[in-house]
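Participant: Got a sequence here, can you model it:
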Amino acid sequence: MDKRNTEQDFISAFWQLYEKKPIEKISINQLCQIAGYNRATFYNHFENIYALFDKAVYDILFPVKRNVFSSQNFYNLLQKDLMGSVLLTYFQQQDKYIELLFKRQNHYVLSDKIKKEFLLLISENVKPNTKVYEKIEILLEYQISAVLGVINYWYQKGKLISEQDILQKIYDISTKGVLTSLKTELQSIYEDSKA
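Facilitator: Take a look at the predicted model:
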């Protein structure tokens, strides 16, 4: 069996267990039993349970990495509407795992990986440790934290609107700005009350 299949078997077993219990309660023995391998095989592929967790999260981010972060020019990527459609597709495909990360309060791992990938992509065009790069870091921190905060709120509220609607709302706020979006919402309420 090749390395990729073995790692995928462990990742699959991890998600099965993670669905039922937090990472701290998952043992290597349980993982090995579900994956069908012994402990030595586990340690041939992963240093510990957290390294496996890291790889599992990386794998759910990989489709975005392939389709978005592989772009040669981040500026051109932002000029197109590609980002919204790729993220919507990704979110719908990975919803089960993303929801688990939020329910277990481990979404910071996903956030850190997304920030790292964006910064790697940007560093190809903007020199790190410059004023421009620092400003971009702040913008990314703000945006990614805000988006993940909204997604967390959406999960906590029991997904009151569809995935497509929440992602469209996030995209609209991201492109128009928070204050403009808030003004638009309040304006419609104000106009309805005058009618």
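Participant: When you work out contacts or count neighbours from here on, use the C-alpha atoms and nothing else.
Facilitator: Fine.
Participant: can you tell me how far Val57 sits from Gln156?
Facilitator: 21 Å (CA to CA, to the nearest Å).
Participant: Nearest residue to Ile60 in space, please, no chain neighbours.
Facilitator: Among residues not flanking Ile60 along the chain, Gln94 sits closest, at 6.4 Å (CA to CA, 6 or more residues apart in numbering).
Participant: and that neighbour, how far is that from Ile122?
Facilitator: Taken as CA to CA, the span from Gln94 to Ile122 is 25 Å.
Participant: With neighbour numbers in mind, choose between the two.
Facilitator: It is Ile122, of Gln94 and Ile122, that has more neighbours when counted by other CA atoms under 10 Å, with 20 against 14.
Participant: Report all helices and strands that the helix or strand containing that one contacts.
Facilitator: According to DSSP states H and E, Ile122 maps onto helix 107-123. Applying 3 or more CA pairs under 8 Å, 6 or more residues apart in numbering; DSSP states H and E, one finds that helix 107-123 makes contact with helix 49-64, helix 131-156.
Participant: Another sequence for comparison is provided below:
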Amino acid sequence: MKTTLSTTAKVTRQNLIDSFWLLYCKKSIEKIAVKEICDVAGYNRSTFYVYFKDAYEILAEIEEQTITVEDFKNIVIKNLFYGNLSHDHRKEAILKLILEFFEKNKTYLPVLLGENGDPHFRQKVLKKLTPTVLSIYKKLSPQELMEVSYLMEYQSAAMLSMIAKWYANDKDLPTEQFLELLLAVTTNGVQSELSKYRG
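Facilitator: Now for the predicted structure:
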């Protein structure tokens, strides 16, 4: 909303967001009715419509807040696309930055990337990241930039899926082991890493 809200209105609005999120963690947005959100929050539907048009507007706001966090861009650009760090230094940076970012956003991000999340959310993330990442490759030809965009799509999608699965599995691998695996796949490729497990 563009108007300035009173303290009470801000609390009411946040309660509606929190109530929506409790439901969204359990089921997809198509199955969430405004009445359910209001029942959880303890308000009537007329109160809901003062602040939001529908449940999709709440989800869009949460997604927008999550994918504009600068930390995420820094992690991807500095550590996964730049190749100028040594393996040990890059591993240390990823261990710190990825853990910090996902822990900071653990309320929303794992769910948004999970099975109940918006299937277009990852594309929204990539759309935010693409201009910044491509700016690294200013000297490339249009054809080369196109190829880089495909590589970025592949790598980013794989990384997000892998992290989302780890959170969905309640971090079944120790943090350091998981992040070492993530770094290995990012650096060496999937086939190279899978070959280690073949007899």
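Participant: hang on, the earlier thing: translate the residue nearest to Ile60 of the first structure into the numbering of the second structure.
Facilitator: In the second structure, the residue matched to Gln94 of the first structure (TM-score structural alignment) is Asn105.
Participant: what about Gln143 of the second structure, distance to Tyr150 of the second structure?
Facilitator: Relative to Tyr150 of the second structure, Gln143 of the second structure is positioned 11 Å away (criterion: CA to CA).
Participant: What are the contacting residues of stretch 133-147 of the first structure?
Facilitator: Counting contacts by CA atoms under 8 Å, 6 or more residues apart in numbering, the residues outside stretch 133-147 of the first structure that touch it are 111, 114-115, 118-119, 123, 126-128, 170, 174.
Participant: Under a three-state scheme, what state does the residue nearest to Ile60 of the first structure occupy?
Facilitator: Judged by DSSP: H, G, I helix; E, B strand; the rest coil, the three-state class of Gln94 of the first structure is helix.
Participant: mind listing what's buried in stretch 69-79 of the first structure?
Facilitator: Judged by neighbour count using 16 or more other CA atoms under 10 Å, the buried positions of stretch 69-79 of the first structure are 69, 74.
Participant: cool, and stretch 42-56 of the first structure?
Facilitator: Under the neighbour-count criterion of 16+ other CA under 10 Å, stretch 42-56 of the first structure has 42, 46, 49, 52-53, 55-56 buried.
Participant: and of those residues, the nearest to Lys20 of the first structure?
Facilitator: Taking CA to CA as the measure, Phe53 is the one of the buried residues of stretch 42-56 of the first structure closest to Lys20 of the first structure, at 14.8 Å.
Participant: Quick one: map that closest one onto the second structure.
Facilitator: Applying TM-score structural alignment, one finds that Phe53 of the first structure aligns to Leu59 in the second structure.
Participant: Name all residues that make contact with Phe121 of the second structure.
Facilitator: With CA under 8 Å, 6+ apart as the criterion, the residues that contact Phe121 of the second structure are 63, 112-113.
Participant: want to throw these into a markdown table with distance to Phe20 of the second structure?
Facilitator: As requested, these are arranged in a markdown table below (distance: CA to CA, whole Å):
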| residue | distance to Phe20 of the second structure |
| --- | --- |
| Glu63 | 13 |
| Leu112 | 13 |
| Leu113 | 17 |
